Each structure stands twice: as structure tokens, then as C-alpha cells.
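Colleague: Here's my sequence, what's the structure:
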Amino acid sequence: MTLGPDDTGPIRIGETAEWTATVVGAHRLREDLAVVRLIGEFVPFAPGQSVEVRTPQHPNMVRRLYPALPPSLDGKLEFHIRTVPGGWCSGSLVSDTRTGDEWRISAPAGWLAVDEAATEVVMLADSVGLAPMRALLLDLSRRETPPRTHLFVGGRYPRDLYADDMLHLMANELPWLTVLPVVLDEDNPDWTDHWYEACRVDIGFEPEELLPGTLAEIVTRFAPLDHQHIVVCGNAAAVHSAVERLVATGTAPEAIRYEGF
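Modeller: Now for the predicted structure:
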């Protein structure tokens, strides 16, 4: 591993550039979810791409995460991290990340993007698949004429919609954006999530706004989506189900960009 001549350039491991960023906030929103914000070197990724991350808790383990902000010249980064059942690395990132931790970022990759020519966009975000969608939405807001965009955001329970306050504010500020919350169960489970209770706010989705069902079921109510540009991200099973249903109801496969994790 070598540094640039002034010890400020990107670290390189072989031919792979690696950038450093420092955690400035680790906000636990749910028992199984945290939002981590960092500031560091500029990372040249495209909105919607994922990056590889190394953390001090697991320096020899690489985790691929989606930035929730577009590339920032002042080095701001944000990641939404959810515990994977049985995944001790993701669980540690959610529970053990601390302010001052130094992360190493590398290998931007992925093809989630919105075509420049798109005039209408449909986004499907399952769980923390919302992160790249937020980066794409913020990037779209910079366009002179952003495309009309419908964002379907899904979770099992209402409290799984962890960013409902942020989405509520974005929809109010961006006249071209419509957010549709989708839940499999309309009532939260009877066990208490103390993190959810601690960060509850007064703005967000009202119960009557929630659409019951899966993302695949709900989005195909609007079929055929035969002229929209489609972007899908989230749990692999949910993503594949949605893509299969979209294609089966008339969406051209080449109009869909999707990634599952």
C-alpha cells in the first residue's frame, strides 16, 4: 500500500484506488438499521453506484454499500446500513460504528442510473435500497427539467419505512416527485423497537397513505409501464419478483435497471 507524494492522494492497493473518510455521525434509527455520515476525500462514483467499504471493526472484510448522496466535492458521504439476518459484519456496522472511525472506500461499480432522455421515471426501493434512489433523486434535482418521478418505497411494517420524514419533506419540496409507501403488514409488530420509539417525529406517512402489498404487486397495478424508465434496488428476492412482474405486464426489459443485495 502506498500514498501519493504529498500523503494526501488516494491510497492504492495494486491498481485499485482507495479513499479515506471519517465518520462524523452514526445514527441508529431502528434495532437493525443505522445511517452513517462521513467526510473525507472526494470519491468519484456515479449517483446510484455502490462502493466497497473497509471499517476499523473489520479491516480485512469488504462490504459493498450504496451512497445515499451524489458525489460531493467536499467529501460528504452517507450510507444506510441494515443488519442482514445471520450477518455478523452488518450487525457490527449497525451497532458498533462510532464517530471518528476511519473508513476506506474503493471500487465504485453498478449501473443504476436515470437516462438523460427519460421524461418519466419509476423507482422501486426495498429496504435500504432507498439509499441509491435518494442519491439519484438529489442528482435529478440538479437538472433543468427533472423527469416526473414516482418512488415506491417498501417495507414489511410501517416502521420499516425508516426515512418517511425525509421522503415526506422531499416530496413537498420537489413538485416532480411522488412517493408511494408500500407495506406488507399495515400494523407494526407487538414487540417494541426502542430505537424507533426514541426517534419518532410528527411528520411522515399517514396510515391511509400506506399501500398494502409487495412492491411487485403494487407497481403492477399501474401496468403497463411501457414508456417509463424503471430503477429497482433492494433485497434480491424482492427485486427479482418486481422485475419479473414488470416484464410480464408489458415493461420492456431494456427499460429496467436493477440491482439486488
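
Colleague: Please count neighbours and contacts with C-alpha atoms only from this point.
Modeller: Fine.

Colleague: State the distance from Pro108 to Leu215.
Modeller: Separation of Pro108 from Leu215 (C-alpha to C-alpha, to the nearest Å): 27 Å.

Colleague: neighbour-wise, which of these two wins?
Modeller: Leu215 (25 against 18; other C-alpha atoms under 10 Å).

Colleague: pull the longest helix from this structure.
Modeller: helix 236-248 (DSSP state H).

Colleague: mind listing what the residue lying closest to Pro189 once chain neighbours are set aside touches?
Modeller: Leaving out its chain neighbours, the residue that sits closest to Pro189 by C-alpha to C-alpha, 6 or more residues apart in numbering is Tyr157, at 7.5 Å. Shown in contact with Tyr157 (C-alpha atoms under 8 Å, 6 or more residues apart in numbering): Val183, Leu184, Asp185, Glu186, Asp187, Asn188, Pro189.

Colleague: Now intersect the residues you listed with the strands, please.
Modeller: Val183 (DSSP state E).

Colleague: how much distance is there from stretch 203-223 to the middle of the chain?
Modeller: 18 Å (C-alpha atoms, centre = their mean, to the nearest Å).

Colleague: what sits up against it?
Modeller: 124, 126, 152-154, 158, 164-168, 180-186, 238, 241-243, 245-246, 249-251.

Colleague: For Asp165, see how far away Asn172 is.
Modeller: Distance from Asn172 to Asp165, by C-alpha to C-alpha: 11 Å.

Colleague: And those two? Which one has more around it.
Modeller: Counted by other C-alpha under 10 Å, Asn172 and Asp165 do not tie: Asp165 has more neighbours, with 15 against 12.

Colleague: What about the nearest residue to that one once chain neighbours are set aside, how many residues nearby?
Modeller: With sequence-adjacent residues excluded and distances taken as C-alpha to C-alpha, 6+ apart, Asp165 is closest to Gly204, at 4.4 Å. Per other C-alpha under 10 Å, the neighbour tally for Gly204 reads 17.

Colleague: Let's see this one next, to set against the first:
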Amino acid sequence: MPQPSWTATVVEHHRLRKDLAVVRLIGDAVPFRAGQYVDVSVPQHPRLRRRLSPALPPSLDGKLEFHVHAVPGGWVSGSIVADTQPGDRWQIFDPRGGDLHVDETGPTVVMVAGGTGLAPLRAILLDLIRVEDPPKVYLFIGGRTVADLYASDMLWLLTQDLPWLTTIPVVEDVTDPGIPDQWYDRIRDELGEIGFGEDHLIEGTLADVVAAHGAFVDHQVLLCGSPAMVQTTRDRLVATGTPADAIRFDPS
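Modeller: The predicted structure is shown next:
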């Protein structure tokens, strides 16, 4: 029996960094839940599939958004970032995963996002907007430098609009400008300094900073990012008193 699939067409491709792009598509309504991931096939490499997490909750009009980081040596992710064009038709397969979810009537939520691990957590945040009285959410986002906080402008605006959302940006070195990146410089020149200022930043690793705010004894804790970040943060949280069964995670 053939595997179910859905078709979507690229309508926007925004390159935010040398190695990162946001891709928006419209097509079939894919039956996933916010926080899940899907496999995608792109025309540049139709025989290969790449696991991606939608950054929007499901919509009946078939809107999809993906945040894609070009992994070194990754043929598909590199092509998506560098070569995607409006009009490209993608195949979407097999929504999976379910660990990243929020009990809408449950206790306060702590989200921890490293890099494009933000995507499924953003989908959950946007899904919570439809809830009449959502739980309070603390979102920790992290990067090595300020330039790694690729969605800081979007999160700044979202945080201003949602009284139940608090965003805590974390960088390992607040003085390091990062490797020169023409895409980052272009966006900064066009939009100016929209986002979190230096007085909002906390210096340190995500694991250290999040653990320092714990223990999260009566919270829902969601982790998403690189496998190393997720494992280190989970270990630190458990060591400082957060119950292991309160932590839901998904290495991106």
C-alpha cells in the first residue's frame, strides 16, 4: 500500500543566514499536530527525504512554514537553503512524533529552543493563541552569538502581543559578533535593530541558564534543538530537581 503523501508549492523563500532559510508553502492540508515533524522531498533531490518540523500549526488552507538549517554535508538541507525557488513542488510524508505537546489546562510551560529547534515550539505557541486561557509560557531561545538568534524580531513582536508569553534570549558570548554573514547584515540594514536589546540577553549556555532558573517541579518542560543541547539540558534539569517525567524533548 503506497505511503500517504501531500503536495505543497513554495510561495516564499527567505534566506536569513548563509546557512538558514525560512520556506513558506501552500498546498494540501497536511494532517499533523503542532509539535510533530514530517518528511519532505524536494525537487532538487527527489529520492532523498529530510525531516523537518512545521513552524505553523495545521491550517485548513494548507499553509506550511519550515525553518531549515543547512547541515554540513547535508545535500537536502543545503539545497533547500541555497536553491529553493517559488514554484517548487514539495512532497510531504508521514507526520510523526508526539512528545512535544502542551496540556492547555495544565501548569506553566517552560520551552527551551536551540537553533531551528524553535520551529515546532513556535507552532505550539501559535496553536495556544486559540485557547481562551492558555498557561503561562517561558521560552528560552539560545545561540552561540546574537547573530544566531535568527527569529529574534518575530519573537519580540510575538512577546509584545501575548501577555502569557515571556521570552528569554540566551547567548554564549554577548560580545562575539559571530562570523561575518552577508544575509544577516542585509536584514539588519533593512529592518534595523528590531528585537531584543543587550539588556534582555543572558550570557551562558542554554543548559546552564535554564537549570539556574529551576527546579521546575510543577511545570511542563519542552526541549528542542541539537541532540547534544537537548541531552545536556535534560541532564542538568534532572540534576537540579526537575522531574524527568515532566520533560518532553525532541532533538531537531
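
Colleague: circling back: could you measure the counterpart of the residue nearest to Asp165 of structure 1 in structure 2 against Leu149 of structure 2, distance?
Modeller: Aligning on TM-score structural alignment places Gly204 of structure 1 opposite Gly195 in structure 2. To Leu149 of structure 2, Gly195 of structure 2 is 10 Å away according to C-alpha to C-alpha.

Colleague: likewise Arg89 of structure 2?
Modeller: In terms of C-alpha to C-alpha, Arg89 of structure 2 sits 29 Å off from Leu149 of structure 2.

Colleague: repeat for Asp161 of structure 2
Modeller: Per C-alpha to C-alpha, Asp161 of structure 2 is found 19 Å from Leu149 of structure 2.

Colleague: So between the two, which is more surrounded?
Modeller: Between Asp161 of structure 2 and Leu149, Leu149 has the larger neighbour count (other C-alpha under 10 Å), namely 21 against 10.

Colleague: What is the equivalent residue in structure 1 for the more buried one?
Modeller: So Leu149 of structure 2 corresponds to Leu161, using TM-score structural alignment.

Colleague: Check Pro58 of structure 2 too.
Modeller: So, by TM-score structural alignment, Pro58 of structure 2 is matched to Pro71.

Colleague: which residues sit in contact with its match?
Modeller: Counting by C-alpha under 8 Å, 6+ apart, Pro71 of structure 1 has contacts Phe42, Val43, Pro44, Phe45, Ala46, Pro47, Leu77.

Colleague: Show me what the third one lines up with in structure 2.
Modeller: In structure 2, Pro44 of structure 1 lines up with Pro31, judged by TM-score structural alignment.

Colleague: quick one: the biggest strand by length in structure 2 to structure 1 mean distance?
Modeller: Taking DSSP E as the criterion, structure 2 has its longest strand at strand 5-17. By mean C-alpha distance after the TM-score superposition for structure 1, the fitted strand 5-17 of structure 2 averages 0.2 Å away from its aligned residues in structure 1.

Colleague: That strand: which residues count as buried?
Modeller: Trp6, Thr7, Ala8, Thr9, Val10, Val11, Glu12, His13, Arg15, Leu16, Arg17 (16 or more other C-alpha atoms under 10 Å).

Colleague: Figure out the helix or strand that the residue opposite Gln160 of structure 2 in structure 1 once aligned lives in.
Modeller: Using TM-score structural alignment as the criterion, Gln160 of structure 2 maps onto Asn172 of structure 1. Taking DSSP states H and E as the criterion, Asn172 of structure 1 maps to helix 164-173.

Colleague: hmm, who's touching that helix?
Modeller: Leu177, Thr178, Val179, Val201, Ile203, Gly204, Phe205.

Colleague: so which of the residues you listed is the most crowded?
Modeller: Leu177 (21 neighbours).

Colleague: which non-adjacent residue is nearest that residue?
Modeller: Leu177 of structure 1 sits nearest to Thr149 (C-alpha to C-alpha, 6+ apart), 4.9 Å away.

Colleague: got the contact list for the residue mapped onto the one you found from structure 2?
Modeller: By TM-score structural alignment, Thr149 of structure 1 lines up with Val137 in structure 2. When contacts are counted by C-alpha under 8 Å, 6+ apart, Val137 of structure 2 touches Thr108, Val109, Val110, Met111, Trp164, Leu165, Thr166.

Colleague: Farthest-apart pair in the residues you listed, please.
Modeller: Using C-alpha to C-alpha, these span at most 13.1 Å, a distance reached by Met111 and Trp164.

Colleague: Comparing the two, which residue is more hemmed in?
Modeller: The neighbour comparison of Met111 of structure 2 against Trp164 (other C-alpha under 10 Å) goes to Met111, with 24 against 15.

Colleague: Distance across stretch 37-53 of structure 2, terminal residue to terminal residue?
Modeller: So stretch 37-53 of structure 2: terminal residues 4 Å apart, C-alpha to C-alpha.

Colleague: now do stretch 213-221 of structure 2
Modeller: End-to-end distance (C-alpha to C-alpha), stretch 213-221 of structure 2: 12 Å.

Colleague: What segments of structure 2 are strands?
Modeller: 5-17, 20-27, 37-41, 50-52, 63-69, 89-96, 109-114, 137-143, 165-171, 202-203, 220-225, 247-251.

Colleague: Can I get these in TSV including distance to Ser77 of structure 2?
Modeller: TSV is the format used below for the strands of structure 2 (distance: least, C-alpha to C-alpha, whole Å):
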stretch	distance to Ser77 of structure 2
strand 5-17	13
strand 20-27	9
strand 37-41	11
strand 50-52	7
strand 63-69	6
strand 89-96	13
strand 109-114	17
strand 137-143	20
strand 165-171	24
strand 202-203	29
strand 220-225	16
strand 247-251	16
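
Colleague: now the angle between strand 177-183 and the helix holding Asn172 of structure 1, please.
Modeller: Interaxial angle of helix 164-173 of structure 1 relative to strand 177-183 (axes from the mean of the first three to the mean of the last three C-alpha atoms, to 10 degrees): 150 degrees.

Colleague: so how much does helix 164-173 of structure 1 differ from structure 2 once superposed?
Modeller: So helix 164-173 of structure 1 averages 0.4 Å relative to structure 2 (mean C-alpha distance after the TM-score superposition for structure 1).

Colleague: May I see the buried residues of that helix?
Modeller: Going by neighbour count (16+ other C-alpha under 10 Å), the buried part of helix 164-173 of structure 1 is Asp164, Leu167, Met170.

Colleague: which among the contacts of helix 164-173 of structure 1 gets closest to Thr145 of structure 1?
Modeller: The closest of these, once distances to Thr145 of structure 1 are taken by C-alpha to C-alpha, is Leu177, at 12.2 Å.
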